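Trainee: Need the 3D shape of this:
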Amino acid sequence: MNPLLECHRLGQSIWLDFIRRKQLAEGGLARLVADGEIRGVTSNPAIFEKAIGGSDDYDTALAAAIASGERDPQRLFEQLAIDDIRAAADVLQPVWRDSSGVDGHVSLEVSPHLAMDEEATVRDAERLWHAVDRPNLMIKVPGTAPGVGAMRRLIAQGINVNVTLLFSRAAYAAVAAAYIDGVEAFAAAGGDPAAVASVASFFVSRIDGVLDAEIERRATATPDQAPALRALAGRIAIANARLAYADAGRIYAQPRWQALAQRGARVQRLLWASTGTKNPAYSDVLYVESLIGADTVNTVPPATLDAFRDHGRARATLGEDVDGAHTVFAEIERLGLPLDEVTAQLVDDGIGLFVEAHDKLLAAVAAKRDALLRRVA
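Mentor: Next comes the predicted model:
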């Protein structure tokens, strides 16, 4: 069996971490959906920067927007992005309908410049939600403290939210608590708890990327600890994710949540993000094969999707060797590896990367705008 389809049978949804006008226009996304291989789409500023700034796919639409009188790069970008998000949402609408709103979502991110501003994040999310006008949209907000506050308020309005840039179990627990608060508030205001959906995007491979380098540095500096240190290489991110999954099981088994579940409320699924393998020494499907389990999502870039289809193996692995994951964490503490500091820094770095991509994108849109204006001058 196609391992992508087997993941769905095991209760995990595969989403595609990619969007581009050409893929939509030529039916590439529609084929993946029709074949049952993907059940959702995520986007971020870096993806749009590559799609719009790195191709001529959008030049015709951009020229039309400019001809209508629009000049602002941010508004020009949003016109292009919203058209793509609507088109992808329409392709996925049958999945959303047939799954009763569990899957079939497309994510669009608020401006990364707002990551530390709760009020502005709420306003931007509300604006994008109404502009796209698709029930299977998910608004992405960062998992900063202001972002989590914004998520709670958006869920309370019945707006679907994808909380992103989660690296630690503590951050995930705060997000889950805020989600439950939001669902309770939505239900108390007369909303149908079954009508709102959310995912918590928990990042994986970036943790190993940083800590593997730290492990090697320390192993070189302290040869007596080298075997114990190197035994952790490539294992910390997966252990972190598996323990977060165990945390989710406990959180959603509590009576407070179960009362909402009886009214149709759905758990906020953990979504594994940053699952493309960056270290060539590791399997290119490591972060897919190791994190398969019910009530989760894995959002994968196209290369990882192709690799897993070709040679991936699908079996329920998230619940495996939880004791081993606890042992990894005990060793992290014993050896003094700075996991908490790394996960905190990765949030800041992630916001910085998205801000950089967003600004590069607007600069590329402005450059194309100027070139098109010169052409008609």
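
Trainee: all contacts plus neighbour counts: C-alpha atoms, from now on.
Mentor: Will do.

Trainee: Next, the contact list for T296, please.
Mentor: Applying CA atoms under 8 Å, 6 or more residues apart in numbering, we find T296 in contact with 11-13, 269-272.

Trainee: Quick one: the helices in the stretch 1-150 of the chain, in order.
Mentor: With DSSP state H, counting those that start in this stretch as the criterion, the stretch 1-150 of the chain has helices at 3-9, 21-25, 28-34, 45-53, 59-67, 73-98, 118-132, 145-156.

Trainee: and of those helices, who's closest to R235?
Mentor: R235 lies closest to helix 3-9 among the helices of the stretch 1-150 of the chain, at 21.8 Å (CA to CA).

Trainee: Which neighbouring elements make contact with the closest one?
Mentor: strand 12-17, helix 302-311 (3 or more CA pairs under 8 Å, 6 or more residues apart in numbering; DSSP states H and E).

Trainee: Mean neighbour count added to the ones you listed, as JSON lines?
Mentor: Compiled in JSON lines, the helices and strands packed on helix 3-9 are given as follows (neighbours: other CA atoms under 10 Å):
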{"stretch": "strand 12-17", "mean neighbour count": "25"}
{"stretch": "helix 302-311", "mean neighbour count": "16"}
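
Trainee: for these, which one sits closest to D321?
Mentor: Across the helices and strands packed on helix 3-9, closest to D321 is strand 12-17 (CA to CA), at 18.8 Å.

Trainee: Columns distance to A174 on top of the helices and strands packed on helix 3-9, output as JSON lines?
Mentor: Putting these into JSON lines (distance: least, CA to CA, whole Å) gives the following:
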{"stretch": "strand 12-17", "distance to A174": "23"}
{"stretch": "helix 302-311", "distance to A174": "30"}
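
Trainee: among those, which is nearest P193?
Mentor: By CA to CA (comparing all of these), the closest turns out to be strand 12-17, at 21.1 Å.

Trainee: ok, which stretches of the stretch 101-250 of the chain are strands?
Mentor: Counting by DSSP state E, counting those that start in this stretch, residue ranges of the strands within the stretch 101-250 of the chain are 105-109, 137-142, 161-166, 198-203.

Trainee: Could you provide those in JSON lines, with additional columns for distance to A87 and mean neighbour count?
Mentor: Output for the strands of the stretch 101-250 of the chain, formatted as JSON lines (distance: least, CA to CA, whole Å; neighbours: other CA atoms under 10 Å):
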{"stretch": "strand 105-109", "distance to A87": "10", "mean neighbour count": "26"}
{"stretch": "strand 137-142", "distance to A87": "11", "mean neighbour count": "28"}
{"stretch": "strand 161-166", "distance to A87": "19", "mean neighbour count": "28"}
{"stretch": "strand 198-203", "distance to A87": "21", "mean neighbour count": "25"}
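
Trainee: I have a second one here; can you model it like the first so I can compare?
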Amino acid sequence: MSERFKSKLHQITVQYPTDYWNDSCSIEELSYAVENGAVGATTNPTIVLGVLKKEMHLWEDRIRELIAEHPTWDESALTWKLFEEIAVKAAALLRPAYDRYGGKKGRLSIQTNPAAYRNAEAVAQQAVHFDSLAPNMQVKAPVTQAGVRAIEEATYQGVSINATVSFTVPQALAVAEAVERGLNRRTAEGKAVDFMSPVCTIMVGRTDDWMKVVAKRDGIEIDPATLDWAGIACVKKAYGIYQQRGYRTRLLVAAYRHLGHASEFIGGDLVLSIPYEWQVKFNASDIEVRERMSQPVDAKIVAELYEKIPDFRRAYDEDGLSVEEFDTYGATVRTLRGFITSAHDLMAVVRDFMLPNPDVK
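Mentor: The predicted model follows:
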């Protein structure tokens, strides 16, 4: 590797339009990522819970201060305030990139309350609030039926969204169309859109996870290696449609399970949101840095997935899911349950500061 590249991931960002983000707001992990070319980062309740467990020494004094500063606040209000402050601190590390790229890069994604996935107004209102916390915020909203409406409204309000809880081609297309409606509403009123940088996540590993659950649950005989291509196939199909239609939303690939979830998208005009451990593994691997985005998934693999797993057809076909079906799709349900549980676990962390166990010295 040429000495001008600090790592394989840095090489990708220099040679191709592919961006990479740190899939965490951990200060330690984000510092490594920025050094290696990352121009963004993300949060969600699960990530923030992990950050607190890893970096509690950076936050325990602040948690106590927040409790003292707001004597009437309950654990929910305190938790969301802490959530905001963790995001803002991470956003500061990305501000140089934000300024350098005129707002198109260098953003920190902060997730709206996952429990509000059925309430478009609540998601949109929280998105607008989160957008005000720092110039370089990117706000995550779920791709549920209500979430799609919230994405349009938040976009209209000038929020750069990151659509999350998304696993399928139909979801990615619904997001792109909602963003277009929001942007068009702004331009029709003479409002600027050039500063905005919407993205739509496809949680590629969680797409694979769901296919594996379905195969096991329903007794479907299929090569296990084939299942590792389900998410990649969905991303590549969605990407082709995005490019063909000229959507102003970029795709973002998250939820990594193996190195192919990074290498298969090299060269695409999209974002790789990679957890720290997978960044380290990728940089240390012998994977050649070369363009693969334009290479389709083996037709035999797609055909086997399509023939044997009905939920792959629903994920892969443009009209495989209606917007009304987004909320009940298996991967959506599993992910929302996990995010909501993590949000409650975060509150429990704050509760332990508010009401420390009297049985323990």
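
Trainee: Structural similarity score between the chains, please.
Mentor: Overlay of the two chains. TM-score (TM-score structural alignment, normalised by the length of structure 2): 0.86; 340 aligned residues with a CA RMSD of 2.6 Å.

Trainee: hmm, back to that, winner for burial among the helices of the stretch 1-150 of structure 1?
Mentor: Of all those, helix 145-156 carries the top mean neighbour count, a mean of 24, counting by mean count of other CA atoms under 10 Å.

Trainee: on that earlier part again, quick one: closest of the strands of the stretch 101-250 of structure 1 to D56 of structure 1.
Mentor: Closest among the strands of the stretch 101-250 of structure 1, using CA to CA: strand 105-109, at 21.5 Å.

Trainee: packing partners for that closest one?
Mentor: If contacts are counted by 3+ CA pairs under 8 Å, 6+ apart, strand 105-109 of structure 1 sits against strand 40-42, helix 73-98, strand 137-142.

Trainee: Between the ones you listed, which one is closest to E333 of structure 1.
Mentor: The nearest among these, by CA to CA, is strand 137-142 at 27.6 Å.

Trainee: residues in contact with the closest one?
Mentor: So strand 137-142 of structure 1 is contacted by 85, 89, 105-110, 112, 115, 121, 125, 128-129, 147-148, 150-151, 159-165, 198, 351 (CA under 8 Å, 6+ apart).

Trainee: Ok, stretch 191-206 of structure 2 next?
Mentor: So stretch 191-206 of structure 2 is contacted by 102-105, 138, 158-168, 172, 175-176, 179, 183, 186-187, 230-232, 235, 248-257, 261, 331 (CA under 8 Å, 6+ apart).

Trainee: could you dump the helices of the stretch 1-150 of structure 1 to a markdown table with distance to P227 of structure 1?
Mentor: A markdown table is the format used below for those (distance: least, CA to CA, whole Å):
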| stretch | distance to P227 of structure 1 |
| --- | --- |
| helix 3-9 | 35 |
| helix 21-25 | 47 |
| helix 28-34 | 44 |
| helix 45-53 | 38 |
| helix 59-67 | 55 |
| helix 73-98 | 48 |
| helix 118-132 | 45 |
| helix 145-156 | 38 |
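
Trainee: For A307 of structure 1, which of these is the nearest?
Mentor: Of all those, helix 3-9 comes closest under CA to CA, at 10.4 Å.

Trainee: rewinding a little: looking at the strands of the stretch 101-250 of structure 1, which is nearest to E320 of structure 1?
Mentor: That would be strand 198-203 among the strands of the stretch 101-250 of structure 1, by CA to CA, at 18.5 Å.

Trainee: Tell me the spacing between the residue nearest to the spatial centre of structure 1 and L337 of structure 1.
Mentor: In structure 1, the centroid-proximal residue (CA atoms, centre = their mean) is S201; its distance is 4.5 Å. As for S201 of structure 1, its distance to L337 of structure 1 is 24 Å (criterion: CA to CA, to the nearest Å).

Trainee: wait, which of the helices of the stretch 1-150 of structure 1 is closest to I207 of structure 1?
Mentor: helix 45-53 (19.0 Å).

Trainee: who touches that closest one?
Mentor: For helix 45-53 of structure 1, contacts defined as CA under 8 Å, 6+ apart pick out 18-21, 57-58, 81, 109, 353-355, 357-358, 360-361, 364-365.

Trainee: In ChimeraX, select just the buried ones from those.
Mentor: In ChimeraX, a selection of the buried entries from the contacts of helix 45-53 of structure 1 looks like this (16 or more other CA atoms under 10 Å):
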select :18,19,20,21,57,58,81,109,354,355,357,358,360,361,364,365
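
Trainee: what about stretch 231-238 of structure 2, how far off from structure 1?
Mentor: Superposing on structure 1 and averaging over aligned pairs (mean CA distance after the TM-score superposition for structure 1), stretch 231-238 of structure 2 comes out at 1.3 Å.

Trainee: Tell me which residues touch Y172 of structure 1, please.
Mentor: By CA under 8 Å, 6+ apart, Y172 of structure 1 lies in contact with 166, 200, 202, 244.

Trainee: isn't the first one right up against D348?
Mentor: Put plainly, it is L166 of structure 1. No - L166 of structure 1 is not in contact with D348 according to CA atoms under 8 Å; the separation is 10.9 Å.

Trainee: on that earlier part again, same check for the contacts of Y172 of structure 1, but in structure 2.
Mentor: Shared contacts between this structure and structure 2 among the contacts of Y172 of structure 1 (both residues aligned by TM-score structural alignment, their matches' CA atoms under 8 Å) comprise 166, 200, 202, 244.

Trainee: Looking at these, spot the one nearest T304 of structure 1.
Mentor: F202 (17.2 Å).

Trainee: What sits closest to that closest one if chain neighbours are left out?
Mentor: Closest residue to F202 of structure 1 apart from its sequence neighbours, by CA to CA, 6 or more residues apart in numbering: L166 at 4.6 Å.

Trainee: and if you look at A89 of structure 1?
Mentor: Spatial nearest neighbour of A89 of structure 1, excluding adjacent residues (CA to CA, 6+ apart): V106 at 5.8 Å.

Trainee: Which residue in structure 2 aligns with the one you found?
Mentor: Aligning on TM-score structural alignment places V106 of structure 1 opposite L108 in structure 2.

Trainee: ok, that match to A122 of structure 2 distance?
Mentor: For L108 of structure 2, the distance to A122 of structure 2 under the criterion CA to CA works out to 21 Å.

Trainee: cool, G158 of structure 2 as well?
Mentor: Distance, G158 of structure 2 to A122 of structure 2, by CA to CA: 16 Å.

Trainee: Likewise for L252 of structure 2?
Mentor: Separation of L252 of structure 2 from A122 of structure 2 (CA to CA): 24 Å.

Trainee: Pull out the buried residues from stretch 239-254 of structure 2.
Mentor: In stretch 239-254 of structure 2, counting by 16+ other CA under 10 Å, buried: 239, 241-242, 248-254.
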